[in-house]
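Enquirer: Build me a model:
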Amino acid sequence: MVARITALVAWVQKTRAARVFTRYSEKNGPILAGGLSLTALYSVFAGIFVGFAVLGLFIESDPALKEAVVSTLSTAVPGLIDTGNGGAIDLNALFASRVLNWSSIVALVALLVTALGWFASARSSVRAVFDLGPDKTFFLLAKLKDLGFVIAFAAVTIASAALSVFSTSALNFLFGLLGIDTRSFFALAVARVIGLLLVLVIDTVVLAALFRVLSDIRIPLNRLIPGSLIGGIALGMLKVLGATIIGGAGKNPLLASFAVILGLLVWFGLICQVILIAGTWIFIDMADHGQDAATLARRSGIVPPPRRLRPRSRPVSGGR
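Expert: Below you'll find the model as predicted:
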């Protein structure tokens, strides 16, 4: 029995999942994810305020787009928007904000500082997981790249909401042609499945781009896509269970007044852990196929190749 248990433990330790979590712990992944979650929380509040201050009037003018944007945000970050069941941000106050005031300017500065800080910390964390040294990119160039990714992420959020509106309209049109009641169980189930698949595709693409940009190496697609897909599936599971996760933080009566903030901290902590674990999976997958991240970095011109020292020539003695 002891021999069987020992053999089972040895087999489990050799599995990829066990090696991923072992390396994740060795690289202080939980600590890194905890630091990232705090910065993410600050960034999201500032980003929501600035985004609705700039685009709030446009979004509010289209009821379908407004519903899609609120639904997208509520799914991505449960407990952030108060839609009647409690939340950190009142929806009416959010749409009442406008861009031309001092609070919007302060929020914009806070957004830039926290978002760029999150990407800098995430870059260091991902590179630590990939066994890469500090990024030697010029400081201003790195910040410009991070700023571009922040803008791209905001665009993806708006695009996903617009895609949700388009897919809902297309499904309703198709159900109408087929004579299917849009409120039937079948129609609602199909809409739910398609919505989850769209979210999975978007999360996978965003994670793949995130690992590619932060690591700054040419990760092979056959290693990058599977790891990002696993991360996307894990993020989707978290989103499905989002209300349960957020609500669990308020069960302690001593913490009830801080339940929303604590729930959001737990949420962002889990999201950041999923990101780093997915990155660790990609690293282990590369190692299993003989692909070294440092070698790929040197091929990309990021890390200079090690210098080869020429052996010193020994003086030849006279007469020998």
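Enquirer: use CA for all of it now, contacts and neighbours both
Expert: Fine.
Enquirer: Just give the nearest non-adjacent residue to residue 261, would you?
Expert: The shortest distance from residue 261 to any residue other than its chain neighbours is 7.4 Å, reached at residue 88 (CA to CA, 6 or more residues apart in numbering).
Enquirer: Quick check: the one you found touching residue 74?
Expert: No. Using CA atoms under 8 Å, residue 88 is not in contact with residue 74, being 11.0 Å away.
Enquirer: Between these two, which has more neighbouring residues?
Expert: More neighbours surround residue 74 than the other of residue 88 and residue 74, with 19 against 16 (other CA atoms under 10 Å).
Enquirer: Assign that one to helix, strand or coil.
Expert: Put simply, residue 74 is helix when judged by DSSP: H, G, I helix; E, B strand; the rest coil.
Enquirer: so where do the helices sit in the stretch 1-150 of the chain?
Expert: For the stretch 1-150 of the chain, helices defined by DSSP state H, counting those that start in this stretch occupy the ranges 2-14, 16-26, 29-60, 63-76, 91-96, 102-129, 139-178.
Enquirer: So which elements touch the second one?
Expert: Helix 16-26 is packed against helix 259-288, with contacts defined by 3 or more CA pairs under 8 Å, 6 or more residues apart in numbering; DSSP states H and E.
Enquirer: cool, the fourth one as well?
Expert: On a contact count with 3+ CA pairs under 8 Å, 6+ apart, helix 63-76 meets helix 29-60, strand 81-82, helix 139-178, helix 221-240.
Enquirer: what's the answer for the longest one, then?
Expert: Applying 3+ CA pairs under 8 Å, 6+ apart, one finds that helix 139-178 makes contact with helix 63-76, helix 102-129, helix 185-215.
Enquirer: Next, the second sequence, to be compared with the first:
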Amino acid sequence: MFRERAPRYGDDVGDGRRSNGRRSAVAPEPGADSADDARRSAAASDLDVDRPDLRERIDDLSQPLRERFDPQIRTVTTITQKTLALFPVRVWRHFLAQNGFILSAGMSYQSLFAVFAGIYVVFAVAGIWLTGSEPAMTAFVALVNTYAPGLIGDENAVISQEALAQIAQASSGVLGWTGVIALAGFIWTAIGFVTYARIGVRSMFGLPKDSRSYVLLKARDLLAALAFGLVLLLATAMSIVTVNFIDWMLQLLDWDFSSRWSTYFIQGGALLVVFAIDTLALAALFRFLSGAAMPWRRMWVGSLLGSAGMSLLQLFSSVVLVFTTSNPLLATFAVFIGLLLWFRVTSIVILVAASWVAVEATDAHESLRLVTPEQLAAERAARERAALITAAEVKVREARDGVEHSGWLRRIAARRRLERAEAELERARATPAPELAGELRPGGPPVAEKAARPLAEKDVGGLP
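Expert: Here you go, the predicted model:
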């Protein structure tokens, strides 16, 4: 009664499906799905065999592009390597590797409060003499503003000259209770600043943790802070003498004191005095306070460069303050923020100068520790022996892995390699270790103790 429809174009007679994916009216035969899956998997396997690997195709497609830009890539790589090999770049990378920004933050925090307390103590003790001598007062204010721009000035400054005069008149040359409290705060903050500076410089030099007595270290830091304060007072006197000498020279030359050149000469003379003081202070910090051993020629280069950087900062101190005080959100304490930023930049300059000294000493194969050439040779031999032992242990581990994963045909050769690696390890361990001096070094543990200390027991971050 019903005739079977003749197959048309697009019909799949074998499995009862149309080519467009819709089912036909004919029901599939039993087992057709499994046969269809088998055919599709076979076709896919044939396609995988015939098609090249995807990675190879990508390499083939990218090879012309790579050849086209290969000269440019080599040029950029060469420029990058040469740039990283430059001495100033290596100095900066060493500064970053030793956590220079974190150390400079601690130095700037301590120095800010030490300056406030020190000024109060100075005017509480010698304020009558300073306020009574206009040249001395002018020189002192100029020197303080050189190291802390905008600290002393008119009513808009952090400390006004009228407030300093009131402190001097209230003390009357006698240190009162407020002066005693300020003196205690000054001593504490000054010791903290010197301590952070010593830690920062020792970290730049790569020196180990200072293992000397805590009381001894704090006493040395206090003496260093007092010496630095005396140097500042001496700088005030030298600044007065320099200004008077320049005035006398200008009088001999019949130059007008109100002219621009006269102002330049006076400012230049004061800047030279400050440059000399900064150089001596950095030299003392690098050579004596840090406990490092270095020749003078190695120390003076970094000290002069650091002093030059600080002098440039003092010349452009107004620019630093302008960028800070121009923010309306910081209007209420803008000068305070500016001083904190100023001390931060100054601390960075000091630590970068120390990094310069450290990299220069490394290039010259000089140690910053107090050791003899024989001790350095013994330490180098100990490091080489440890490296040989480590390499032998790696060979033994690889040989054992080869024995475990090798078949029975290759197991004999793998066992022979393991025996040779174990024998090499025994010879490396049997090599006598060089004798390292165990006496204490200034600013560090015994050399033998340091060489034997495992990595897990070192100080966190490598800070001294």
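Enquirer: Send over the TM-score of the superposed chains.
Expert: Comparison of the two superposed chains (TM-score structural alignment, normalised by the length of the first structure) gives a TM-score of 0.90, and 308 aligned residues with a CA RMSD of 2.1 Å.
Enquirer: one step back: now the helices and strands packed on helix 139-178 of the first structure as CSV including distance to residue 29 of the first structure?
Expert: Compiled in CSV, those are given as follows (distance: least, CA to CA, whole Å):
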stretch, distance to residue 29 of the first structure
helix 63-76, 22
helix 102-129, 8
helix 185-215, 15
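Enquirer: Tell me which of those sits nearest to residue 41 of the first structure.
Expert: helix 102-129 (9.1 Å; CA to CA).
Enquirer: Return the angle between stretch directions for the closest one and helix 185-215.
Expert: 70 degrees (axes from the mean of the first three to the mean of the last three CA atoms, to 10 degrees).
Enquirer: so what's residue 298 of the second structure up against?
Expert: By CA atoms under 8 Å, 6 or more residues apart in numbering, the contact set of residue 298 of the second structure is 357, 360, 361.
Enquirer: circling back: shared neighbours, residue 88 and residue 74 of the first structure?
Expert: With CA under 8 Å, 6+ apart, residue 88 of the first structure and residue 74 have common neighbours 80, 81.
Enquirer: Residue 260 of the first structure -> the second structure?
Expert: When the second structure is aligned by TM-score structural alignment, the residue opposite residue 260 of the first structure is residue 335.
Enquirer: my read: its match touches residue 159, true?
Expert: No. Look at residue 335 of the second structure against residue 159 with CA under 8 Å: they stay out of range, at 10.3 Å.
Enquirer: which one of those two has more residues nearby?
Expert: Comparing residue 335 of the second structure with residue 159 by other CA under 10 Å, the one with more neighbours is residue 335, at 21 against 16.
Enquirer: That one and residue 323 of the second structure: what is the separation?
Expert: Noted for residue 335 of the second structure: a distance of 11 Å to residue 323 of the second structure, by CA to CA, to the nearest Å.
Enquirer: show me what contacts the equivalent of residue 120 of the first structure over in the second structure?
Expert: Taking TM-score structural alignment, the alignment pairs residue 120 of the first structure with residue 195 from the second structure. Applying CA under 8 Å, 6+ apart to residue 195 of the second structure gives the contacts 218, 221.
Enquirer: mind running it again at 10 Å?
Expert: 106-107, 110, 189, 201, 217-218, 220-222, 224-225, 289-290 (CA atoms under 10 Å, 6 or more residues apart in numbering).
Enquirer: wait, which of these is closest to residue 304 of the second structure?
Expert: Of the contacts of residue 195 of the second structure, the one sitting nearest to residue 304 of the second structure (CA to CA) turns out to be residue 201, at 15.8 Å.
Enquirer: ok, that closest one - how many residues close by?
Expert: Residue 201 of the second structure, neighbours per other CA under 10 Å, totals 29.
Enquirer: Equivalent analysis for residue 294 of the first structure, please.
Expert: 17.
Enquirer: got the contact list for the closest residue to it other than its chain neighbours?
Expert: Excluding its sequence neighbours, the residue lying closest to residue 294 of the first structure (CA to CA, 6+ apart) is residue 132, at 6.2 Å. Neighbouring residues of residue 132 of the first structure by CA under 10 Å, 6+ apart: 124, 125, 126, 215, 216, 217, 293, 294, 295, 297, 303.
Enquirer: about what we covered before: which one of the helices of the stretch 1-150 of the first structure lies nearest to residue 271 of the first structure?
Expert: Nearest of the helices of the stretch 1-150 of the first structure (CA to CA): helix 29-60, 7.9 Å.
Enquirer: Which part of the second structure matches that closest one?
Expert: Counting by TM-score structural alignment, helix 29-60 of the first structure corresponds to 100-131 in the second structure.
Enquirer: in that stretch, what's buried?
Expert: 100-101, 103-128, 130-131 (16 or more other CA atoms under 10 Å).
Enquirer: And that stretch against the first structure, how far off on average?
Expert: Overlaying the first structure shows stretch 100-131 of the second structure at a mean distance of 1.0 Å from the equivalent residues (mean CA distance after the TM-score superposition for the first structure).
Enquirer: Per the alignment, name the residue of the first structure opposite residue 231 of the second structure.
Expert: With TM-score structural alignment as the criterion, residue 231 of the second structure matches residue 156.
Enquirer: quick check, distance from stretch 347-361 of the second structure to the centre of its chain.
Expert: 10 Å (CA atoms, centre = their mean, to the nearest Å).
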